[in-house]
Each structure stands twice: as structure tokens, then as C-alpha cells.
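Visitor: missing the sequence, but the structure's below:
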């Protein structure tokens, strides 16, 4: 029987685990710059950490493992619940009765769906089975579920059918979730297919409300997306850091 002990991870590798656990994702270039080492050195660290099952290697960077570090969907509903409710109430207050609305996926967007249930004569399109369930028994809501393939435990609908269907409609408002913010102000998420749906919906909307609590300001992800600055607002519960405020250029709406 092989009783050889595994070599412990290095101090730098342990710090990489800490950084990625806090942020959700980090690029090789950023880690190399932070540690003052070559990208190849960081790449070797990432290969080791991926092999140990501690992090997950991606093209150009490293992230937390879906099955271990990242919160499960049921847990996400309980995190920052008060902040999500305030954000949802504020976003819903900005959507008039009679509007045509697209709802994205995510627990904060689901909170917005609950607030919208009290509206009158809304036309709601969604790629979220969870949001559709919330609104399905409200007769004042004209509900349309965008077709597609179900992706993940959050009941997200994605794929060519989803994108093709979205292109046929025009929305007054889109309510979009996100997982993090890049340093240049671009929003970020983990799944390229879900981001494709977000981007397509924002392009079809007169105005987009990107909703998320302040914990997202300290996180990064994998895939970037953005909207037109003249038709975009970030709805959150706390004043963002100065660098985010500077990039957003007055587009933040704070839910008191």
C-alpha cells in the first residue's frame, strides 16, 4: 500500500485559494502581477490546485468549484435576504403598470418577481422557471416563458431557441442578475450561455436594471457583459466603492 504523504501546498498556492474563494474567479495575469511572478509560475500553481480539487482551472484563470465552494441555490436565497428585498422593492417601483418586462435568472431577480406580483397589467417574459412559478398564479400578469434548454438548479433556460425567441420581442425593461463586476465596470457571470441570454435581453430592452447586493462588488467571475450606458442602471442596497461609482458614472440607484 502506498503510504507516501502528499506534499503540502505552498504559501502562494494557499493565498491563491484564499483570493479565489473571496472573489469567485481570478485571472492568471492579475495573480502574476499581484505576486510579482511569471504567468507560467501561476499557471503551475493553478494546475496543482485543480489537481488537488481545491479550485477549478479555466482558460486564462481559476475559479471556485461549482460543487464545493460556491453556494448552493437554496443557500443563495438566504444570503443577504434583507438587501435583496430592498433592491427588489426599489427596482419594482421603477417599473410602471402596463410595462413589458423581461426577467432574468437569479435569487435577486426572483425577489423582484415577487414585488412585481402586486402590479397591474404587466406583460412579463422570462427565461427563469423559478420566476415563472412565482408569477404563474397572478391573473394581472400576462406571463410568457421563453423556451429553451433547462440549465442548472436555478431553472435557467438557454440555447438557440431562447436567443431566437428573444430576438422577436421588444421590452420596456429588462431585470438582469450578475455575479461580479470587473475593474472597468463590466458586469460578470459564470456561465457563457446564461450571459448570452442576458446580453440578448438587454439589447431588446428600452432600459435595463442590473440588480445585485453589495457583496457582488468584491467578486469577479468568468464572462463579461454590458449594456448601453444611456439605458442602464445598477440597483443595489449600498453605495458602491469609488472605482465602481466612477465607472458607472451616476448610473447607480441605491435602495434605502
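Guide: Arrived safely, thanks for sending. Keep in mind the model is a prediction, meaning the values are calculated, not measured.
Visitor: all contacts plus neighbour counts: C-alpha atoms, from now on.
Guide: Noted.
Visitor: Where do the helices of this protein begin and end?
Guide: Under the criterion DSSP state H, the chain contains helices at 11-23, 28-35, 39-51, 73-78, 81-93, 107-116, 129-135, 160-166, 192-203, 242-248.
Visitor: Of those helices, flag the one that's most buried.
Guide: Highest mean neighbour count of the helices of the chain: helix 107-116, a mean of 24 (counted as mean count of other C-alpha atoms under 10 Å).
Visitor: Check which helices and strands that one sits against.
Guide: In terms of contacts (3 or more C-alpha pairs under 8 Å, 6 or more residues apart in numbering; DSSP states H and E), helix 107-116 is packed against helix 81-93, helix 129-135, strand 171-177.
Visitor: Next up, a structure to set beside the first:
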């Protein structure tokens, strides 16, 4: 295989979730040194970023951010299944932190099936649903309004997070990459998610399969602690493999 053709195929492999050097060696039947040279070349051209032991896909230009209404209609049936799976992680009396996003909003609609919850959230779209739930205390994290996602962020929300802790955090993201974490449209969003992770005993990320290995934006929230990824079975083994190899990740695949 010619070098240019091989590197093009390797870029496709990285985008599909095959990101570590060892697996790329096996896939293309080439040496570790050759894989590293190919990855270095792709990184120099801006197609990927190098990580410890491999690489991660990077979108050359930021994708336009979808509005909340668009997100709610995109893969809505799959998001409902992910939300139902997430509900299985919640017990009566839990203290929860609910991030913004259409999938976490779908989860909010199911929380009436539990009793004695205390929900902290910066998710404005989830508030009408949460307010209607009996025996559920809701604490809203104030801050600057981000109309595109109907969430709050900024120093006020950060200050509130510094003064609380929760049993479980449920998050969404624009993209999820095994080696890098969660990607977001703004640095402020990414940092607020990082603070949320620090305040939670258990972290659960809800992401449909289209987001796996997809670096849609350029701002990152690393997840350094143990976490659970709930996704659907439309991703295929190649995209899931990168997460299976991460010891810190508990992968939960929902059959659709």
C-alpha cells in the first residue's frame, strides 16, 4: 500500500475509534515505527492530535453548534433509551447533578419514578419537568445564560459548585473521545463540566453512538476518575473498542 493511501486509511481508522499504536500495527500489518511516523505526519497536517500511546481524531474546523430544539429532534428515540438506562443507576434518596443537554433533559422526564431526590442542575430546559415532580428538591445553579444550550455557566455557577457534592453526576457532550474526554463548543462549558466531575462520587456520561470518537469541537474536559459511558449499539465494535481498553471506563451499551 502506498504511503499516502495508507495514511488516508489510518486517518479513517482513527476517526472510527482505533486510536492506539498496537492496534493500528495489527490492522495495517506494519511496524510500530511506521505507525508512529504516519501518526506524526497526520498530526503535523492538523488531522489528528497525538496522545500517549496513540492518537485522537480532530475536526479541522469547528462544526456549527446545533440549537437545543435541533438536538431534541436528533436521534430522539435513541436518547430516550439512554435516559431509561441511566435511570437504572438512580436510587430513591440520591443527590444528583444534572448537566445540560437533550439526553439529560430526557432523563429529567423520568425522575418522577424515584422518591426523595435532590437534583442540582444548570439545565434550564429540564426545570419545568423537575418542578412538577413531587418529593423532589431542586437546586438551580445560577450564572450566565447560554441560549444555544439553555444552560447556565460562568463564575456564579462555578462558585455554587464549589459548595456542594453529589452522589451521581449525569453528563452529556458534543463529542466523547476515549483518550481526551468530552469536547464542547466553549472553554467555559468545558471547565464547568470539569468542576462538576470534581464534585461527584459517580460520573455517568450519556452519549449516543454518533458522538463516540468524534471531536466536534476544540475545548476539552478530561475525565481522570472512574466513569460510566452509556451509549447505544449502533457504534460498532471498532468505535467501542477504544473505550473498552480504558480501565477507568465502565461501558454500558444499550440495545436499540
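Guide: Sure, I can see it. All figures in this text were calculated on a predicted structure; none of them were measured in a lab.
Visitor: TM value for the aligned chains?
Guide: Once the chains are laid over each other, their TM-score by TM-score structural alignment, normalised by the length of structure 1 reads 0.72; 206 aligned residues with a C-alpha RMSD of 2.8 Å.
Visitor: Could you export the helices of structure 1 as TSV, including distance to residue 99 of structure 1?
Guide: Compiled in TSV, the helices of structure 1 are given as follows (distance: least, C-alpha to C-alpha, whole Å):
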stretch	distance to residue 99 of structure 1
helix 11-23	36
helix 28-35	43
helix 39-51	47
helix 73-78	27
helix 81-93	11
helix 107-116	11
helix 129-135	15
helix 160-166	17
helix 192-203	15
helix 242-248	25
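Visitor: Tell me which of the ones you listed approaches residue 228 of structure 1 most closely.
Guide: Between residue 228 of structure 1 and the helices of structure 1, the tightest spacing by C-alpha to C-alpha is seen for helix 192-203, at 8.3 Å.
Visitor: so the closest one matches what in structure 2?
Guide: Under TM-score structural alignment, the match for helix 192-203 of structure 1 in structure 2 covers residues 187-198.
Visitor: what's the mean distance for the matching stretch versus structure 1?
Guide: For stretch 187-198 of structure 2, the mean deviation from structure 1 after alignment is 1.1 Å (mean C-alpha distance after the TM-score superposition for structure 1).
Visitor: distance of the aligned partner of residue 104 of structure 2 in structure 1 from residue 32 of structure 1?
Guide: Mapped onto structure 1 by TM-score structural alignment, residue 104 of structure 2 lines up with residue 109. Separation of residue 109 of structure 1 from residue 32 of structure 1 (C-alpha to C-alpha, to the nearest Å): 36 Å.
Visitor: and what of residue 114 of structure 1?
Guide: Residue 114 of structure 1 sits at a distance of 44 Å from residue 32 of structure 1 (criterion: C-alpha to C-alpha).
Visitor: is it true that the match of residue 104 of structure 2 touches residue 86?
Guide: No: look at residue 109 of structure 1 against residue 86 with C-alpha atoms under 8 Å: they stay out of range, at 11.9 Å.
Visitor: I'd like to know how many residues surround the closest residue to the match of residue 104 of structure 2 other than its chain neighbours.
Guide: Once flanking residues are discounted, residue 109 of structure 1 sits nearest to residue 177: 6.2 Å by C-alpha to C-alpha, 6 or more residues apart in numbering. By other C-alpha atoms under 10 Å, the residues close to residue 177 of structure 1 number 25.
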